[in-house]
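S.K.: with the sequence up front, the predicted model follows.
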Amino acid sequence: MARLFGVDVPDLETDGLPLLWHWVYLLERPHQVDLGADGHPVRGVVPAPPAPGRRRMAAGGRVMRHGPLVVGRAATRRTEVVSLTEKEGRTGPLTFVVVRHTIVQGGAVKVVEEQDIVYRAAVAAGSRAEADAVTPVPLEPGEWSLPVDPTLLFRFSALTYNAHRIHYDRDYARDIEGYPGLVTHGPLQALAMAECVRRTGVVATAIDYRLVAPLFDHQGLVTRSTQAGSSREVSVRDLSGRITANGNVQAG
């Protein structure tokens, strides 16, 4: 993870994992036969897809770090579905799922996370989109640019054991899902926001983030952190200035 983001390896045995770095630990490893056509598991996981062929998308989440989660000691993650809501959208049925992960180490709760997931209807066959040209705008104070390319997206998928093909299979993302390019992971954007704060020397203890627009590999990734009282307002934009994620990071 440190080499992917180009940062120093933190003291994992004393200070514990930085905020959101638990995403490379306690991973689900489904059997290959349990993966659907898009690479996501279709059975044996929480949450299970509400119906065959539905597209799974991350919408946001909240993570609270209650104490140091250290490397070298056993930990347990408990996963549960908190809520499930059915709605009707412009493109068809939508299923909103909130999943809670609780990580315990040494008898104490270290991390509590809630993930917001939405399942949408599959796009019509042949709904292929073309990539638009990106006109970069200069970086501003407080912004940090993370170069995005297929290699970075593949490495992050490998780190988090995420087999969703929209992140590494360009033909599938374009021809089947209708995207103009490889999709930059929502968790990658959230981690970039948390790391943007950590780069300033601040110890981040919580994040509340929303993914507001899709981000593709040819569009880059720029994070921004600004002081807002005891917290930091954070965001992700593409190279042209379009906001794709935003949130709030609490500092300890």
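M.R.: Cool, got the structure.
S.K.: only C-alpha atoms for contact and neighbour calcs from this point on.
M.R.: OK.
S.K.: which elements pack onto the lengthiest helix in the chain?
M.R.: Ranked by residue count under DSSP state H, the longest helix found in the chain is helix 186-198. The contact analysis (3 or more CA pairs under 8 Å, 6 or more residues apart in numbering; DSSP states H and E) places helix 186-198 against strand 55-65, strand 204-211, strand 222-228, strand 231-237, strand 243-251.
S.K.: put this next to the first one:
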Amino acid sequence: MSPLNITVYLQALGGKFLGPNAYSAPGQEISVQFMWGSFVALLPYNASSSDDGSINPTFSNGIPYTLPILTLETSAPFSEYEANYLTTDSNTISAATAVPANGAASPFTPAFIAVSIPRPSRAPLQIVQDVLLTAAQSSYTFTILVPGLLLEPNTNPQPADVISVFVKMMCGCQVTVNTPKSFWAPDDFEVTAYLTYNNGDVVAYPMSFDTENNDSSFIATITDTSYTGIYYTAQQRSTGNYGYLPEQP
């Protein structure tokens, strides 16, 4: 029986494929496994060595995307947007391998794909997607939608009364304005910092987009700099994406 050719794309919800921009933590890898019955195949996924796809306003048949990328018009009512589509080339990151058929599928065999994705919030994101194999098909392409936002510490120097955090799509794509890659509008994101103090108080600060740096960072000016810890949350209104960064000393 011919082997099964399996290709898996991981697309950030509302963003690009998970490629070289998604994660900066050294030594952490995305794991993709394909399983049916007692058979387990580990599919290689090297997010640091390839690209994360291109955004194109033209729909193209056969592109392995799940949802278009919606760009909100910040100067218009919130319901207005532009739709773009994710395209691939020969370098676009994916997990692919040929696995022995071993009697799959007569006529249908259930299988599933399990993905483990590292995050700066320490706990990895675990995704399991059911798929179905058919007896007459030997080649499969699956796209798994990866929800969430990628929050990273901003280690650039800041004034003593200013706090800052990077808020990006799960693919690592930046939130910017007035650039050729400004597909994600700052107004679509609600970002909050929570400062903890020795007396047990927790003070929440709404954060605004840093228009001066225009580098996907959100900032807030605080009134009491004696805090002992800080953590951040972010919500994307249009997709429901949510992300957090645990307490930073």
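M.R.: Good, I have the coordinates. Keep in mind that this is a model prediction, so the values were computed, not measured.
S.K.: TM-score for the pair, please.
M.R.: Here the TM-score for the pair of chains, by TM-score structural alignment, normalised by the length of structure 2, is 0.26; 105 aligned residues with a CA RMSD of 5.7 Å.
S.K.: could you dump the helices and strands packed on helix 186-198 of structure 1 into TSV and include mean neighbour count?
M.R.: Output for these, formatted as TSV (neighbours: other CA atoms under 10 Å):
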stretch	mean neighbour count
strand 55-65	19
strand 204-211	22
strand 222-228	20
strand 231-237	23
strand 243-251	21
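S.K.: neighbours of Leu191 of structure 1, how many?
M.R.: The tally of other residues near Leu191 of structure 1 (other CA atoms under 10 Å) stands at 19.
S.K.: ok, now how distant is it from Val197 of structure 1?
M.R.: 10 Å (CA to CA, to the nearest Å).
S.K.: next one: Ala228 of structure 1
M.R.: Ala228 of structure 1 is 12 Å from Val197 of structure 1, by CA to CA.
S.K.: do Arg65 of structure 1 as well
M.R.: Arg65 of structure 1 sits 15 Å away from Val197 of structure 1 when distances are taken as CA to CA.
S.K.: do Ala158 of structure 1 as well
M.R.: In terms of CA to CA, Ala158 of structure 1 sits 25 Å off from Val197 of structure 1.
S.K.: list the contacts of Arg232 of structure 1.
M.R.: Shown in contact with Arg232 of structure 1 (CA atoms under 8 Å, 6 or more residues apart in numbering): 197, 225-226, 248-251.
S.K.: need those residues in TSV (columns: distance to Val112 of structure 1).
M.R.: Supplementary listing: these in TSV, determined by distance: CA to CA, whole Å:
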residue	distance to Val112 of structure 1
Val197	20
Ser225	23
Thr226	25
Asn248	16
Val249	15
Gln250	14
Ala251	16
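S.K.: what's the closest of those to Gly89 of structure 1?
M.R.: Asn248 (27.6 Å; CA to CA).
S.K.: hmm, back to that, between Ala158 and Val197 of structure 1, who's got more neighbours?
M.R.: Neighbour tally, Ala158 of structure 1 and Val197, criterion other CA under 10 Å: the higher count belongs to Val197, 27 against 12.
S.K.: I figured the more buried one hits Ser225, correct?
M.R.: Yes - taking CA atoms under 8 Å as the definition, Val197 of structure 1 is a contact partner of Ser225 at 6.2 Å.
S.K.: number of residues surrounding Gly92 of structure 1?
M.R.: Gly92 of structure 1: 10 surrounding residues under other CA under 10 Å.
S.K.: rebuild the helices and strands packed on helix 186-198 of structure 1 as a markdown table, extending it with distance to Leu94 of structure 1.
M.R.: Output for those, formatted as a markdown table (distance: least, CA to CA, whole Å):
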| stretch | distance to Leu94 of structure 1 |
| --- | --- |
| strand 55-65 | 10 |
| strand 204-211 | 16 |
| strand 222-228 | 29 |
| strand 231-237 | 25 |
| strand 243-251 | 20 |
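S.K.: looking at these, which is closest to Arg170 of structure 1?
M.R.: That would be, of those and by CA to CA, strand 55-65, which comes in at 16.4 Å.
S.K.: next, the angle from the closest one to helix 186-198.
M.R.: In terms of direction (axes from the mean of the first three to the mean of the last three CA atoms, to 10 degrees), strand 55-65 of structure 1 departs from helix 186-198 by 30 degrees.
S.K.: next helix or strand past strand 55-65 of structure 1?
M.R.: Downstream of strand 55-65 of structure 1, the first helix or strand assigned by DSSP states H and E is strand 76-89.
S.K.: which residues touch Asp116 of structure 1?
M.R.: By CA under 8 Å, 6+ apart, the contact set of Asp116 of structure 1 is 58-61, 96-99.
S.K.: of the residues you listed, closest to Arg120 of structure 1?
M.R.: Nearest to Arg120 of structure 1 out of the contacts of Asp116 of structure 1 is Phe96 (CA to CA; 9.1 Å).
S.K.: the closest one sits in which helix or strand?
M.R.: For Phe96 of structure 1, the element it lies in under DSSP H and E is strand 92-105.
S.K.: excluding chain neighbours, what is closest to Val40 of structure 2?
M.R.: The shortest distance from Val40 of structure 2 to any non-neighbouring residue, by CA to CA, 6 or more residues apart in numbering, is to Phe34 (5.9 Å).
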